[in-house]
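Visitor: Sharing a sequence plus its predicted fold:
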Amino acid sequence: MENKISLAHGSGGKGTNDLINSLFLKYFNNTVLNELNDSALLSVKSKNVAFTTDSFVINPIFFKGGDIGKLSICGTVNDLAVSGAKPMYLSSSFIIEEGFSMESLETIVKSMAKTAEIANVKIVTGDTKVVPKGSTDGIFINTSGIGFLYDNVDIKASNARIGDVIIVNGTLGDHGIEIMCERNNIEMYGNLSSDCTHLNFLIKNILETCPYIHVIRDATRGGLAAVLNEIASMSNISIELEENFIPVKEEVKGTCEMLGLDPLYIANEGKICCFVPEKYAYDVLCKMKNHPLGINASIIGKVVNKGSMEVYMNTFIGGKRIIDMPSGYGLPRIC
C-alpha cells in the first residue's frame, strides 16, 4: 500500500478497492460490512429507533486523550445514548486530502475500530472521497448512527420540570482547553487531557437506576452553558446553578483564568448533564460515582420556575450571574 493518499484512492477503481480491502475491512471487519453492499442490510427488531449524524473536523487530529477517529465514534455513540437509546450500528464516511499520510489514516482507522469494539457498536457501511490537495484540511469524518430506544424512557430537551435536580458526571472544559493548548503550543502544568470517551454504558446504568430521568444532554460545542440555555428554552423553565458545586480541574481553571475564558462555555466530549426528579437524584448521583466515568459527578443546580427561560448562577461571593447562550465565534475546530 502506498504511503500517501492519492486521487486514485477516491476514483472508485483499483485504488479505492485496495484502500477498502487493505485498511477499512481489515479493521472494521464484521459480517454486515463484509457484504460490501451499497446499503447495510440490518435486522431491526425494535420499532423505536433513534438516528443521528455528525461530522468531525478537529484540528489537531491527534491530541492527548484521543484523535479524530475516536472522537467520531464517541460523538455519535453519545448522541444516541443521551436520547435514551442503545447504540447499535454506525456508518463512517471519510473526506481525505490528497497527500494525507497513509500511516496517519491507519492510526485513525485502528482507533475507530478499537473504540467501536469497546462501545459495543458495529461500523456497517461507509464511503471514502479523496479531494485535491488544498481542498480540505487533512481529513474530515462523518458518522451516522442507529440505536434502539429503551422501553419506558422518555428523554427530551423539552421535558425538564420544576424541581428537577441537575447532575453532571465530571469536570467541565477538559476537551476544549486541551485542544486549544495543543493547537497553540501552550504548555500547562498538571495532567491536562481531553475527556473524549463513549458514555453509553454510564447512561445505561443510570437509566436502570432511574428510568424517569427527564433530560440527558452531552455538553459538547458551546459547553454546559449552551446546553442549559437550549433546555431552558425548549422546556420553558429557568435554571439555578451553584458555582461552588461545579467541578472543574485546576489545570482548566488556571488556563481559563489566564486567558479570560469561562469553563461553562468550553467544549466537552465525555460529559453529560441530567435533569432528574428530586426524589431520585441521590440514587443517580451514587450510581454515577460508582462508574469510572462518573467519579467526579456533582449536583450543580436545579430547575426553579417556569416561564422566564433563563440560566443563572449563585456565585462564590454571594451574587447572581446570568449564564447567557454563547454568541460569536468560539474556540474553533474542537470536534
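Guide: The structure has been received and is ready for your questions.
Visitor: switch to C-alpha atoms for all contacts and neighbour counts from now on
Guide: OK.
Visitor: tell me the SS of residue 321?
Guide: strand (DSSP: H, G, I helix; E, B strand; the rest coil).
Visitor: can I assume it is in contact with residue 314?
Guide: Yes - between residue 321 and residue 314 there is a contact under CA atoms under 8 Å: 6.6 Å.
Visitor: What distance do you get for residue 138 to residue 13?
Guide: 22 Å (CA to CA, to the nearest Å).
Visitor: Help me confirm that residue 92 comes into contact with residue 123.
Guide: Yes - Residue 92 lies in contact with residue 123 (CA under 8 Å); the separation is 6.9 Å.
Visitor: quick one: which of those two has more around it?
Guide: residue 123 (25 against 22; other CA atoms under 10 Å).
Visitor: ok, and here's another one to check against it:
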Amino acid sequence: MSDIEDKKNSLIEKMGSEIITLAHGSGGKAMQKLIDQVILGFFGQPNQGPLEDQAIFDLSAYPNHSIALTTDSYVVTPLQFPGSSIGHLAVNGTVNDISVSGAIPLYLTCGLILEEGLLFKELIEVIADMAEAAEQAKVKIVTGDTKVVDRGSCDKLFINTAGVGVVNNSLNIRIPNIEVGDKVIINGDIGDHGVAILAARGELDLQTTITSDCQPLNGLIQTLLAEGIPIKAMRDVTRGGLATVLNEYAQGVNLGVLIQEAQIPMKTEVRGVCEVLGLDPLYLANEGKLAAVVPAEYADKAVEIMSKHPAGQNSCIVAEIVEDHAGRVVMQSDFGGKRVVDMLVGEQLPRIC
C-alpha cells in the first residue's frame, strides 16, 4: 500500500464522517485544520517553511526555455467514476494542456470550491487522488486556495488548477505548421471517458466495463520529442472529441482532413453504447488522448514509438491532411461513402470534466 493510500485511510478513519461547514472557509481555526490535516497532508513539501500566499520557484535549470502557463476548471459529476475521479482529472487535464505545446509541466496550483455539507471523506479521497496523479505525472502542487459556499451554491466540489511548465525555445508546435500530406496520429481508443461518465451517472441503467482513459501525456510526448519526431501540431482530445480537434486543424490552415472510418480506434463496447444511445463516438470526450500531426515520412516511426509507451497503446494513424474540401473534415465510411464531420453543435453530455 502506498504512502498516499495510508494517509487517505488514516484521515478517513479520523475525520471522514465530519462535514464541511462555512467555518472551514472563514480563515479561522477550522480552515487551518482543513489545510494542515488534509491539504498539506498530501501536498506539503519537505522543509517548505511557513506558508505564503504564493509559490516562488527557481527555473535556472532550464536555460533557453520559455514559460508555459495554463489554467482549467473541473466540475465533473459524479466526483468518482470508473477508472478515475475529479482529483485525477484536475491534475492530468492541466498537465496535458501544458504538455501538448511540447512543454515540460513542473508546478500546479489547486483552487477548491467546497459546498457546505460535503463529507470530509469525499474531500480526502479527491485530495489523495490529486496527490497520486501529481506523483505519476512528476509535478508538484505548490500553492492554492480554498473557499466554502452555502449549501446548494455548487455541486459538492469544484476544482481549478493552473499549471506552469517550461518549453524549449527550439520547439514550434502550432497549427499553422500543418501541410498537405501530413498524418494525424492518436494514441489509442476514443470515447472511453464519455462512456464511463455516462455509466457512472446511473440515469440509463447502463451496464459497461469501460473505464475512463484519464492519464498524463507528458511522458509520452517527451518520448516522441526525444526520439526526434518533428511534431507540427498537437492537441489533447477532450470535450468535443476527436471531431472537434480535427476541425480545428482543418479550419486553422484551410485544408481538408480525411478520416478513414476503419482506422478509428475504438472499443467494441464503446461502439455498442453509441449505437444504442444514438451518440457519435467522434464527439465523445476523452481525458488521456492526443492528436499529433507529423510529416508522412515520420508517421510509422511515431506510431511505433507511441505504441511502446504505457500511454500510447493502440496508437495509430487516424487521418490525413488533404487539399480537397478545404476547411472541412470528411470521413470515408467502411462502405465507400463519405460524410462531413462538422463541429459539435450543442453538448452530447454535459459536465464530463
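Guide: Done, it's in. These numbers were taken from a predicted model, which means no experiment stands behind them.
Visitor: care to give me the TM-score?
Guide: Put the two chains on top of each other and the TM-score (TM-score structural alignment, normalised by the length of structure 1) is 0.96; 335 aligned residues with a CA RMSD of 1.6 Å.
Visitor: Give the other helices and strands that the biggest helix by length in structure 2 contacts.
Guide: Criterion DSSP state H: the longest helix present in structure 2 is helix 120-137. On a contact count with 3 or more CA pairs under 8 Å, 6 or more residues apart in numbering; DSSP states H and E, helix 120-137 of structure 2 meets helix 3-15, helix 40-43, helix 86-99.
Visitor: which of these sits most buried?
Guide: helix 86-99 (a mean of 27; mean count of other CA atoms under 10 Å).
Visitor: which residue numbers in structure 1 go with that helix?
Guide: Counting by TM-score structural alignment, helix 86-99 of structure 2 lines up with residues 68-81 of structure 1.
Visitor: who touches that stretch?
Guide: 50-58, 61-62, 86-87, 108-109, 111-112, 115-116, 119, 141-147, 196-200, 203-204, 218, 269, 335 (CA atoms under 8 Å, 6 or more residues apart in numbering).
Visitor: Okay, and which of these map to strands?
Guide: Counting by DSSP state E, the contacts of stretch 68-81 of structure 1 place 50-56, 62, 86-87, 141-147, 218 in strands.
Visitor: Which members of these are classed as buried?
Guide: Neighbour counting with 16 or more other CA atoms under 10 Å marks 50-51, 53-56, 62, 86-87, 141-147, 218 as buried within those.
Visitor: that older thread, I'd like the helices and strands packed on helix 120-137 of structure 2 laid out as a markdown table, including distance to residue 266 of structure 2.
Guide: Output for those, formatted as a markdown table (distance: least, CA to CA, whole Å):
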| stretch | distance to residue 266 of structure 2 |
| --- | --- |
| helix 3-15 | 32 |
| helix 40-43 | 36 |
| helix 86-99 | 21 |
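Visitor: Residue 231 of structure 2 is nearest to which of those?
Guide: The minimum distance between residue 231 of structure 2 and these falls on helix 86-99, with 12.5 Å, by CA to CA.
Visitor: Mean per-residue distance, the closest one versus structure 1.
Guide: Relative to the matching residues in structure 1, helix 86-99 of structure 2 has an average distance of 0.4 Å after the fit, by mean CA distance after the TM-score superposition for structure 1.
Visitor: List the contacts of residue 177 of structure 2.
Guide: Taking CA under 8 Å, 6+ apart as the criterion, residue 177 of structure 2 is in contact with 232-233.
Visitor: which residues in structure 1 form strands?
Guide: 49-56, 62-63, 66-67, 85-97, 122-131, 139-149, 165-168, 215-218, 237-242, 272-276, 298-306, 311-314, 320-322.
Visitor: Quick check: which of the ones you listed is nearest to residue 188 of structure 1?
Guide: strand 62-63 (14.3 Å).
Visitor: Give me the residues contacting the closest one.
Guide: For strand 62-63 of structure 1, contacts defined as CA under 8 Å, 6+ apart pick out 68, 178-179, 182, 194.
Visitor: who wins for most neighbours among these?
Guide: residue 179 (29 neighbours).
Visitor: Need the counterpart of it in structure 2.
Guide: Superposed on structure 2 with TM-score structural alignment, residue 179 of structure 1 falls opposite residue 197.
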